[in-house]
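Peer 1: what follows is a predicted protein model with its sequence.
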Amino acid sequence: MVDRPAHQRDRPAPAKQRTRVLYVSPLKALGVDVERNLRSPLVGITQTARRLGTEPPEVTVGVRSGDTPSSDRQKLLRQPPDILITTPESLYLMLTSQARETLVNVDTVIVDEVHAVASTKRGAHLAVSLERLDDLLDKPVQRIGLSATVRPPEEVARFLGGRAPVTIIAPPAQKTFDLRVVVPVDDMAELGAPPVGADASDAPANGSIWPHVEERVVDLIEEHRSTIVFANSRRLAERLTARLNEIHEERVLAAAAPASAAEGDALVPAGVSPADDGLPVARGRPQSPARTSAHAVAPQGTKRPPAQMIGASGQTGGGGSDTAVPVLARAHHGSVSKDQRAIIEDDLKSGRLRCVVATSSLELGIDMGEVDLVVQVEAPPSVASGLQRVGRAGHQVGEISRGVLFPKHRADLVNSAVTVERMVSGQIESISVPANPSTSWRSTPSLPGRSTPSTSSTGSTWFDAAPRSAACPARRSTPRSTW
């Protein structure tokens, strides 16, 4: 990606048409990660060239996505980078605006994690955008698709190349996975029953598996250096993050209570509140300062709402009542702002943050540093998704990717077991390119001020460009009025 722009300086292009490589990422976080990983070697190349007394290559990198501010988009128009990282939607918007002039010298398009879009209408729209990009150029670009979880590769190659021939490069590679399915209770059929040998009063009153899952997840986070916990929804990710922080804070403050007692503070007897107002407190565990006020202590037998429960605001505090206790986990998903996502990712990579609870926002190909464990709460949506998520741990050559799956009920246990078995054997789901997804085409003219599907801004008709893509094989027998 870096080598080609650096060696094409002998073919100077106008300042506003210097972009040579277009990198298309289906995930905004992945694009930001690629930009960060590109800038580091570019700095090293520049320093080495200066040390050797040669002129360093001036290779610039830029990002355009839905998170890019308007001022930065205008700057990309005035000073296009050599390597532009973008998303399928932003590429379409560029092709239907003045920004298309910055792409007239592109010779390479890289579609990363191509499996994530090949079988969707989003991918069908991208396929047409790639054909429209070719209409801008003197000759078609070289398209490169990257994926570690693709099946069958011939179908994805057809999506990537359309009518053009495609070479499939699939070298043998061995990746070792250490996967476990953990059920944190003795019997999932009787969640209200106490563990074997335990007092009946210790049994959870609501018969939920979530308190057990939450406690066990905190155990795993505290046992490892860096952990990513994946959830299948944003709501669950937020509530699970809050509960993990609460449990961690309770443990830290409870462990500090004996030290305070040794310095002269009296321990609070079990069942008595510090205000001596008759409010009972939780039994069987040391009481932390954050839980021993008259307002913070729940009546005996009252259980905090589990992470899965939908409740009103304030039911889950999320820790933070004691500023001396560092936050254990933070949530990462598409609704988190761009700046906050960047801070969370950097904190996890640098080791300042022990855990991130994420959805699919951290699933695809992102290098999250030395993550040594991935926890999946509920069975992953697919085998390919499970491989991508667990692959965030041990994301280096030769490293072992370790993952723990927590099913939430008996049917989910079966799904988790089957998914793990197929992950180990590499039996990824087969994908197919959608044929003639008319809803994708009909959504195109809904953008005011853009060129319509019938006529592209390059002078060629969209009706002629679409059939070159794999997503529109029936165009020859379909009248123009249908489109």
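Peer 2: That came through fine.
Peer 1: please count neighbours and contacts with C-alpha atoms only from this point.
Peer 2: Noted.
Peer 1: quick one, helices of the stretch 101-250 of the chain?
Peer 2: 115-118, 121-136, 153-161, 210-223, 234-262 (DSSP state H, counting those that start in this stretch).
Peer 1: now tabulate the ones you listed in TSV and tack on mean neighbour count.
Peer 2: Output for the helices of the stretch 101-250 of the chain, formatted as TSV (neighbours: other CA atoms under 10 Å):
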stretch	mean neighbour count
helix 115-118	24
helix 121-136	22
helix 153-161	20
helix 210-223	18
helix 234-262	19
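Peer 1: can you add distance to Gly62 and give those back as CSV?
Peer 2: Listed next are these as CSV, based on distance: least, CA to CA, whole Å:
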stretch, distance to Gly62
helix 115-118, 22
helix 121-136, 19
helix 153-161, 24
helix 210-223, 35
helix 234-262, 29
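Peer 1: minimum distance to Cys355: which of these has it?
Peer 2: Ranking those by their distance to Cys355 (criterion: CA to CA) puts helix 210-223 first, at 6.8 Å.
Peer 1: any idea how far that closest one is from the chain center?
Peer 2: How far helix 210-223 lies from its chain's middle: 22 Å, per CA atoms, centre = their mean, to the nearest Å.
Peer 1: quick check: angle from it to helix 234-262?
Peer 2: Angle of helix 210-223 versus helix 234-262, following axes from the mean of the first three to the mean of the last three CA atoms, to 10 degrees, is 70 degrees.
Peer 1: could I get the full set of strands for the stretch 351-483 of the chain?
Peer 2: Taking DSSP state E, counting those that start in this stretch as the test, the strands found in the stretch 351-483 of the chain are 355-358, 373-377, 401-406.
Peer 1: quick one: distance of the first one to the chain centre.
Peer 2: With CA atoms, centre = their mean as the basis, the distance from the averaged C-alpha position of strand 355-358 to the chain average is 10 Å.
Peer 1: contacts for it, please.
Peer 2: Under the contact criterion CA atoms under 8 Å, 6 or more residues apart in numbering, strand 355-358 has outside partners 221, 226-231, 234, 237-238, 240-241, 328-333, 344, 348.
Peer 1: same thing with stretch 20-35?
Peer 2: 1, 5, 61-63, 65, 67, 82-88, 91, 103, 105-114, 116-117, 361-362, 364-367.
Peer 1: likewise for stretch 226-237?
Peer 2: So stretch 226-237 is contacted by 221, 307-308, 331-333, 348, 351, 353-360, 370-378, 380-381, 389, 392-393 (CA under 8 Å, 6+ apart).
Peer 1: for stretch 470-483, same thing?
Peer 2: Applying CA under 8 Å, 6+ apart, the contact partners of stretch 470-483 are 124, 127, 158-163, 433-438, 441-442, 463, 466-467.
Peer 1: helix/strand/coil for the residue lying closest to Val2 once chain neighbours are set aside?
Peer 2: Counting by CA to CA, 6 or more residues apart in numbering, Val2 lies nearest to Val59, which is 7.3 Å off, once chain neighbours are set aside. Under DSSP: H, G, I helix; E, B strand; the rest coil, Val59 falls in the coil class.
Peer 1: ok, the nearest residue to Gly62 once chain neighbours are set aside to Ser65 distance?
Peer 2: Beyond its immediate neighbours in the sequence, the residue positioned closest to Gly62 (CA to CA, 6+ apart) is Leu84, lying 5.0 Å away. Using CA to CA, to the nearest Å, Leu84 is found at 10 Å from Ser65.
Peer 1: comparison target, given below:
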Amino acid sequence: MTLPPRFRDWFSARGWQVHPHQQDMLARKDDPALLLIAPTGGGKTLAGFLPTLVELADGGHEGLHTLYISPLKALAADIRRNLSTPVEEMGLPIRIEDRTGDTSYTVKRRQRADPPHILLTTPESLALMTSYEDAPRIFAGLKRVVVDEIHALAESKRGDQLMLALARLEALRPGLRRVGLSATVEDPPALSRFLARHPDPCAILQADPGPAPDIQMLQVDTPPPWSGGGGAYAIPEVLDQIRRHRITLIFHNTRAQAEIFFHNLWMANEEGLPIGIHHGSLDRQQRERVEKAMVQGRLRAVVCTGSLDLGIDWGDVDLVIQVGAPKNVKRLVQRIGRANHRYNAPSKALLVPANRFEVVECVAALEAVKENDLDGDPRGPGPRDVLCQQILIAACAGPIDADALYAEVTTAGPYAGLSRAAFDDCLDFVATGGYALRGYDQWQRLKQRPDGAWQLRDPRASQLIRMNIGTIQDSDTLKVRMKRGGGRALGEVEEGFAASLTPGDTFLIGGRIVRYEGLREMTVEVSRDPGRKPKVAVFSGTKFATSTQLSHRILRMFRQDSWPELPAHTADWLTLQREVSRLPEPGRLLVESFPHDGRQHLVVYGFAGRNAMQTLGLLLTKRMEEMGLAPLGFVATDYATLIWGLDAVTDPAPLFDAEALRDGLEGWLAGNAVMKRTFRASANIAGLINRNTPQSRKSGRQATFSSDILYDTLHRYDPDHLLMRITREEAMRGLVDFGRIEEMLGRISGIDHLRLDRVTPLAAPLFLEVGKVPVEGEGRERLEEQEAERLMQAAGLA
């Protein structure tokens, strides 16, 4: 199909040419499923919508034609604004609306009665729409579904929920066409299988990737510190880059680090350059003010987190700075794409390692970007807690036939391998609560009719189910408001952090230092207090771990004879490590033991990521206790675990027996808070526990209390309950990341144990991780500096 004259004229009037991949998308508009991989700024969103606009250009279509699914509410609103331009300028008879959690109840009701031609929404809102009895009427005219930033959705349970919702739409509208859009895909065939209606194929269309990004390390006069994640040492150079560019995005891996950096940057900003901060814990209105100011060009820089990762066009951004090692090459490529958001214009980015080891990681990430070597772990099967929720959603829409629903579910890529027995387990749980809970009315949610169909036992339960649809697990947070001046909202902090505050304590939020005044009706009340050193709020959010592929690349770097690509201070550090001990190698596990400060220390260089190395520390100390080695504690980073105790380890090999480690993990998990936390998340998703009710929303403490009682009951009376099995699976690959430990054990052919007489250069920074927490008060920084200097001298580094 060629571009109609009206569209060609519109492109010409703007001085644009149709990109080849946009023309290809139009030519292949009838493909049942199509994955477009195009660079950021390459017009992939317009490519996804072009067939829709052409089909609707002459009018005549009644109701909903195309659904657009976005991982972000803000992205849906941004796409609506961008799509409105060609529609209005060409006078197309097309109505475009968005529907997210921010859409008013009145507008949602009208959209159900009179759907627009193009509806822009999120996975959660789509799942909710499919739960209504009139879903067949709402989606009666639906032709296409466009999933934007599909790689981001595929990495979480939101993607699994979306694929189940698309399977439901396919049952309502056979022949529905699917389009996935992405700029960063490490395994296109795997993502195409995720998107396709199983067993149908999904074609892959790859656009010209454009020029390579201009990405390098920021040159600084001061070497990075030996530990920490703030990047404060580079603030003079970062400020200089802000002066040289129109708009700079300064990405951080955590919200707390973003707050600290913004505060330090603002204190050094003597010129008063307009700089904002943006992350998910800030009040929505404050985030929107920053977004608007960016688009209007009124800000010179924004300190941010993953809240600005995805495809929104944030004004005239011409530089991205990543503070801290990116941990994941794919994420780095996504963030780089925020700069020079134009086709065939190279993105410009600078990396700022936060500490000495991150210099190595940043160089490894730079090489991976140049080689287009993206990372990502293989997807596992679709999680069953999400399937349980989907069964409840289907029941809200009307009676369900188990055979038909099973056939429908297994057309979703993540659930293509689901056995009928596993499906029936989920159906039984949804209907009765499972063996230990079937005697309680509140979990008797479905009943079977004489004709074999299943329906809600109480139709009024549909309200409660709909109120709890979704897979995003809110952390236990409390709102933060100013006590005076109208009680302006600032954002939120974690409940545990709020509980640690006493009146007069200060902390950072939104770049401000505020003073804690008290807790009123589950709201943290604060006042301004710019003069004192703040605590740092314990913000929720993802804690990234270095990817497996990036860890392997670092280990390969260590095999080099020298490192001309590294700054001299870091190359000298690695050289000294090789002289004093040795460097970790691929296929071998390096273990060092040495005395220090009257204690025996053991360092394991596993390179398995922070969660896995933390779990490894727990398991190894447990094994050491069983062997009578008297461990006293441990600390973990992405690359190593340091354990200290009273007795030296002479032979570490027995500590790493895979079967013993797994047995130790099972025993440790059984009554551990990690399991209870994982259980709470899965129980919320599966519908066993409801955070939202028509009366109120449970506080984090109330939800924890309810789920802990349920967990203890099932653990004691029904340990093989479906939710307990799901919890074990989730914990193993999530919070404790035991799969990374097994991957580590699988790749090593032997253990290199070196018994030394002093701290080694590579181990020295780990001791600074230990000392960060207990040192408080005015002298904290001075004591840390003194401790760092003493350790580096002991390791021969100063």
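Peer 2: All right, it came through fine. Predicted, not measured: the structure shown is a model, and the values here were computed from it.
Peer 1: Arg180 of the first structure is nearest to which of the strands of the stretch 351-483 of the first structure?
Peer 2: Minimum separation from Arg180 of the first structure across the strands of the stretch 351-483 of the first structure (CA to CA) falls at strand 401-406, 4.9 Å.
Peer 1: on that earlier part again, tally of neighbours for the residue nearest to Val2 of the first structure?
Peer 2: Val59 of the first structure: 20 surrounding residues under other CA atoms under 10 Å.
Peer 1: which residue in the second structure aligns with it?
Peer 2: Using TM-score structural alignment, the partner of Val59 of the first structure in the second structure is Ile94.
Peer 1: Pro434 of the first structure now?
Peer 2: Alignment note (TM-score structural alignment): Pro434 of the first structure maps to Gly380 of the second structure.
Peer 1: how about Val418 of the first structure?
Peer 2: Under the alignment (TM-score structural alignment), Val418 of the first structure maps onto Ala364 of the second structure.
Peer 1: Leu550 is in contact with its match, correct?
Peer 2: Yes - in this structure Ala364 of the second structure lies within contact range of Leu550 using CA atoms under 8 Å: 6.9 Å.
Peer 1: where do the strands sit along the stretch 551-700 of the second structure?
Peer 2: Using DSSP E, counting those that start in this stretch, strands in the stretch 551-700 of the second structure cover 588-596, 599-605, 631-636, 641-645.
Peer 1: ok so, going back, in TSV, list the strands of the stretch 351-483 of the first structure along with distance to Glu214 of the first structure and mean neighbour count.
Peer 2: Below are those laid out as TSV (distance: least, CA to CA, whole Å; neighbours: other CA atoms under 10 Å):
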stretch	distance to Glu214 of the first structure	mean neighbour count
strand 355-358	12	27
strand 373-377	10	26
strand 401-406	10	23
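Peer 1: the residue nearest to Gly62 of the first structure -> the second structure?
Peer 2: In the second structure, the residue matched to Leu84 of the first structure (TM-score structural alignment) is Leu119.
Peer 1: and its match, how many neighbours?
Peer 2: Residues lying near Leu119 of the second structure (other CA under 10 Å) number 21.
Peer 1: residue contacts, it?
Peer 2: By CA under 8 Å, 6+ apart, the contact list for Leu119 of the second structure reads 64, 66-68, 96-99.
Peer 1: return the closest of the residues you listed with respect to Lys44 of the second structure.
Peer 2: Once CA to CA is applied, the member of these that ends up nearest Lys44 of the second structure is Tyr68, at 13.0 Å.
Peer 1: re earlier: wait, the residue nearest to Val2 of the first structure touches Asp82, no?
Peer 2: Yes - assessed by CA under 8 Å, Val59 of the first structure is found in contact with Asp82 at 5.9 Å.
Peer 1: which residues are common contacts for those two?
Peer 2: Pro5.
Peer 1: of the strands of the stretch 551-700 of the second structure, which approaches Leu392 of the second structure most closely?
Peer 2: Short answer: strand 631-636, nearest of those by CA to CA, at 41.0 Å.
Peer 1: the closest one aligns to what range in the first structure?
Peer 2: So strand 631-636 of the second structure sits over no part of the first structure, by TM-score structural alignment.
Peer 1: which parts of that strand are buried?
Peer 2: The neighbour-count check on strand 631-636 of the second structure (16 or more other CA atoms under 10 Å) flags 631, 634-636 as buried.
Peer 1: one step back: let me have the strands of the stretch 551-700 of the second structure in JSON lines, extended by distance to Pro188 of the second structure.
Peer 2: Converted to JSON lines, those look like this (distance: least, CA to CA, whole Å):
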{"stretch": "strand 588-596", "distance to Pro188 of the second structure": "32"}
{"stretch": "strand 599-605", "distance to Pro188 of the second structure": "33"}
{"stretch": "strand 631-636", "distance to Pro188 of the second structure": "34"}
{"stretch": "strand 641-645", "distance to Pro188 of the second structure": "35"}
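Peer 1: tell me, how many residues neighbour Ile431 of the first structure?
Peer 2: 17.
Peer 1: the one 4 residues further on now?
Peer 2: Residues contacting Ala435 of the first structure under the criterion other CA under 10 Å number 14.
Peer 1: tell me the two of the buried residues of strand 631-636 of the second structure that are most distant?
Peer 2: Greatest spacing in those, by CA to CA: Pro631 and Ala636 (14.7 Å).
Peer 1: list the contacts of the spatially closest residue to Leu669 of the second structure that is not a sequence neighbour.
Peer 2: In this structure, Leu669 of the second structure finds its nearest non-sequential neighbour in Met675, 5.9 Å apart by CA to CA, 6+ apart. Met675 of the second structure sits next to 669, 727-728, 731 when contact means CA under 8 Å, 6+ apart.
Peer 1: nearest to Leu36 of the second structure, of the residues you listed?
Peer 2: When the contacts of Met675 of the second structure are compared for distance to Leu36 of the second structure (CA to CA), Ala731 wins out at 33.7 Å.
Peer 1: tell me which element the closest one falls in.
Peer 2: Assessed by DSSP states H and E, Ala731 of the second structure sits inside helix 722-733.
Peer 1: measure how the very next helix or strand once past that helix sits relative to helix 722-733, angle-wise.
Peer 2: Of the helices and strands lying after helix 722-733 of the second structure in sequence (DSSP H and E), the nearest is helix 738-747. Helix 738-747 of the second structure and helix 722-733 meet at an angle of 50 degrees, taking the same axes, to 10 degrees as the criterion.
Peer 1: quick one: helix 738-747 of the second structure aligns where in the first structure?
Peer 2: Under TM-score structural alignment, there's no match for helix 738-747 of the second structure.
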